[in-house]
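[1] I'd like to go over a predicted model; first the sequence, then the structure.
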Amino acid sequence: MTQRLESLTQQLLEAARRAGADAADAMAVSGSAIDIDVRQGKLEQAERSEATDLGLRVLVGQRQANVSASDTSTNTIETLAARAVAMAKEAPEDPYIGLADPSQLATDWDAAALELWDDAPEPSPAELQEDARRAEAAALAQSGVSQVQAAGASYGARHIWLAGTNGFSGGYTRTSRSTSCVAIAGEGLGMERDYDGDSRVFQSDLRTPEEIGTLAGQRATERLKSRKPPTGAFPVIYDERISSGLIGHLLAAANGSMIARGSSWLMDALGKQVLPESITLTEDPLRLRTQGSRPFDAEGLPTRARNIVENGVLTGWTLDLATGRKLGMPSTASAARSTGGGPSPTVTNLSMTPGTITRDQMIAEMGTGLLITSLIGASINPTTGDYSRGASGFWVENGEITYPVNECTLAGNLRDMLMTVTPANDIRPWLSRVVPSLRVEGLTIAGA
């Protein structure tokens, strides 16, 4: 399969040259996926997809254009290249675009060593259906669960190849296997729902359907009889399931595209403290058996581990080649792209320094406040960091969970919030975003 994708990218580059492109890069992705949903013990939906997608970026002087197609015929490739060049000639000039210099390119990598591909046989639809059925049955077995909204299992495999007229050519493959369950507890207006799921590169690492369904059911029943919390300023704990979203706001503000546009609340924060001194945020695209891993980025640069925040200090922006040139900095090998678009800076695998206490100990130490297990909507001002989100979870008094909470709003400023973060030790190291539960002090809660 990879040989065919390599051949397709070379055909795209040759066609782009013939059409008049000064430079070009091409991407070919071939994949298959199976998705199975079960309801009331019976098959609800089954989907299988197989496709090969092509993407081509051409440069004519300092102008560029991107085109894509799912037809791999020679005629389509020639037409695609001609249209891309015609589009590029009409595009505005951008002094910062351009392929990587050959000296910057990855030349020696071992994609197999990252363990992104599971050699186990592809599961049959019947096997996936049985996994979904078992998850649903486990959820329904929990006292208080009235129905299961969704129980599903899926498998996917992708082959990726990237090549450019600068001499780069390389690819890798990846697989994924997942099971999920959404359970509903209660009846009528008192219904509550919650979920659990797991997704892994290797099927043998996946948690059992029974564990997933049971936890989804337990979480749903725990939310019964929810009510609003009091209004005021209280400490808040972001459960490990959602805590990466809070850190994601920092990552978005440290993205080179935001900095280059001058629209980030972290504009003046480079080299300054943005998190407590005990915390380091590390991006590592080379972690084994992790879905965000890759041996090179979408511009062919070798990936490597780097600290985005070190001992609480912001050390740099997330950059691809173009944003790096705009800011006078080298790329951090963080370019990502799809077949339908050009490169853009993106963080892949992230890990945060865990704390030394459990989530339960953190709850006990908090005294009175809110444990958040779900977030709803968002209103984030990217230039000021003002933060407002709907939330639900559990109210804590005297260090103990007292009742479930629904329909409240959190408000604060991200710059202030992140400086008060205290992490627990409940990380799941196989995730692409490894962030523990986080306690944040003094958020304003609008409840009853």
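    Nice, I can see it. Fair warning: this is a prediction, and the values are worked out from it, not measured in the lab. Numbers count the residues shown, from 1 in each chain.
[2] CA atoms for contacts and neighbours, from now on please.
    Fine.
[3] can you tell me which residues contact the nearest residue to residue 267 once chain neighbours are set aside?
    Once flanking residues are discounted, residue 267 sits nearest to residue 259: 6.1 Å by Cα to Cα, 6 or more residues apart in numbering. Shown in contact with residue 259 (Cα atoms under 8 Å, 6 or more residues apart in numbering): 253, 266, 267.
[4] adding another structure so you can compare the two:
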Amino acid sequence: MSEFARLQSLTEQLLSAARQAGADQADAVAVSAAAVSVDVRAGKLEHAERAEGVEIGLRVLLGGRQACVSASDHSARTIQEIAARAVAMARETPVDDNLGLAEADQLTRDTDSSRLDLYDHGADPTPEALQDAALRAEAAALAVDGVSKIESASASHSRRQMWIAATNGFSAGLGRSGHGLSTIAITGEGTGMERDWAGESRVHLSDMPEPEEIGRLAAERTVERRGAKKPPTGAFPILYDERVASGLIGHLVSAVNGAAVARGASWLRDALGEQVLPPGFDLIELPHLARMGGSRIFDAEGLPTADRALVRDGVLQGWTLDLATARKLGMESTASAMRGAGSPPSPGVTNLALTPGTSTRDELIRDMGRGLIVTSMLGASINSTTGDYSRGASGFWVENGQITHAVNECTIAGNLRDMLMHVTAANDLRDWRAMRVPSLLVEGMTLAGE
């Protein structure tokens, strides 16, 4: 029996047990996963880990109530027990008339994900091959002048196969693979120590950069941070480097999530149809990109996915919705449901792309005159209701349009609604990113340094 056939059989057993236990409706998930990771340090193996197993999950719906139960044991006895437990739990939960499976005419007719090429059918890399890749990245980083040591170099590989089935007739599977490599380098000693990193991940091993490329980039970024000091305090333009600019757009994406909007816990809850980015900016979800780990042709509730504009010409087009949040808001699902084995569906996004600008990053730096380039962030204080924003940051100081020195230990603050209306984009979009966002210049933020 193939792995998909085994997972499908498990979901069918779960649904049968749920019906026997008294559920009105049910959906089931079975996931088979395996992952291997290797860390090296100082030319030697530091840590190796392997995890694999099968997890099953069941959601039952009973008179507007729901409950979810998951287990790592998938024996016939366990399946019967979790079905009975889920139904008993559902009877004790509050009624929510928005809960329910998709109607038959809402379900996708296309469940073949093979055209997305999300699964690397080549041989799994051995632990020895992963260790060799990590050692090559470490050696390349150490070869860069100014690097004092490597904090870690890590390589990993994973495979995940999933089957989803429901009592409304939906039944489909999806497989994904992943390869990753990262390096963290350190320069200096004691209180003058600085670090930076580089890392990449791909669905297919053949799409991965060479380990030496990742190691060198981590080292070069680290060496650039030597002599970092606090910047001045005041109001300055802030350039979010493309490494961190996706986080800024991520706050917008979170604010248009239907779950937050339905709770009234979004700073964009009243902004539908309004300008949230400058004219000319589109933010598009692209769920059908080949060889991208987040791609999918159906969502976790069996609805067909399609390209979708969250923002068009700067104007907010709609919320990110699953079935339940769509019903709460009197709208249609955007086929955005995601779920794990132990949780109900909730809205989420896949691949996103923001319209790039026409200027290079260097041109934006020249035009900003005096200000801060942010390359890494830590900590966050974000008020989800008002959009008030404060984050720790580090990066580089700019004087007269030129980078002068590295910066650390500072805080940048503003209001997200205002910040996003005053962004200028560079033209440095990177491929192979789940969120493709270029460097973004934001005018007039508050910077707290010395």
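    Okay, I see it. Keep in mind the model is a prediction, meaning the values are calculated, not measured.
[5] And the TM-score between them?
    With the length set by TM-score structural alignment, normalised by the length of structure 1, the two chains reach a TM-score of 0.99; 448 aligned residues with a Cα RMSD of 0.7 Å.
[6] Strands of the stretch 251-400 of structure 2, start to end?
    Taking DSSP state E, counting those that start in this stretch, the strands of the stretch 251-400 of structure 2 run over residues 283-285, 308-312, 315-316, 337-338, 346-347, 352-354, 371-382, 388-399.
[7] before we move on, the earlier item: quick one: which of the contacts of residue 259 of structure 1 is most hemmed in?
    Within those, residue 266 tops the neighbour count with 26 neighbours, counted by other Cα atoms under 10 Å.
[8] from memory that one sits against residue 253, does it?
    Yes - under the criterion of Cα atoms under 8 Å, residue 266 of structure 1 makes contact with residue 253 at 5.9 Å.
[9] What is the corresponding segment of structure 1 for stretch 123-139 of structure 2?
    The alignment of stretch 123-139 of structure 2 onto structure 1 (TM-score structural alignment) spans residues 121-137.
[10] got the contact list for the matching stretch?
    34-43, 46, 148, 150-155, 179-181, 209-214.
[11] run the last query once more with 6 Å
    With contacts defined as Cα atoms under 6 Å, 6 or more residues apart in numbering, stretch 121-137 of structure 1 is touched by 36, 38, 41, 151, 152, 153, 209, 210, 213.
[12] cool, stretch 393-400 of structure 2 as well?
    Residues outside stretch 393-400 of structure 2 that contact it (Cα under 6 Å, 6+ apart): 369-377, 403-408, 410-411.
[13] so where is it in structure 1?
    Under TM-score structural alignment, the match for stretch 393-400 of structure 2 in structure 1 covers residues 391-398.
[14] and what of stretch 327-343 of structure 2?
    Aligned using TM-score structural alignment, stretch 327-343 of structure 2 spans residues 325-341 in structure 1.
[15] before we move on, what about stretch 204-215 of structure 2?
    Matched against structure 1 by TM-score structural alignment, stretch 204-215 of structure 2 falls on residues 202-213.
[16] now for residue 279 of structure 2: what does it line up with in structure 1?
    So, by TM-score structural alignment, residue 279 of structure 2 is matched to residue 277.
[17] which ones are touching its match?
    For residue 277 of structure 1, the contact set (Cα under 6 Å, 6+ apart) comprises 311, 312.
[18] can you pull the contacts of residue 402 of structure 1?
    395, 396.
[19] Help me confirm that it is found in a strand?
    Yes - counting by DSSP: H, G, I helix; E, B strand; the rest coil, residue 402 of structure 1 is found in a strand.
[20] Over in structure 2, find the residue span stretch 227-243 of structure 1 aligns onto.
    Stretch 227-243 of structure 1 corresponds to residues 229-245 in structure 2, going by TM-score structural alignment.
[21] first to last residue in the matching stretch, what's the distance?
    End-to-end distance of stretch 229-245 of structure 2 (Cα to Cα, to the nearest Å): 22 Å.
[22] Stretch 92-108 of structure 2 now?
    First-to-last residue span, stretch 92-108 of structure 2, Cα to Cα: 33 Å.
[23] Output the residue interval of structure 1 matched by that stretch.
    Under TM-score structural alignment, the match for stretch 92-108 of structure 2 is residues 90-106.
[24] buried sites along that stretch?
    97, 98, 99, 100, 105, 106 (16 or more other Cα atoms under 10 Å).
[25] how far does it sit from the chain's center?
    Chain-centre distance of stretch 90-106 of structure 1: 26 Å, with Cα atoms, centre = their mean, to the nearest Å.
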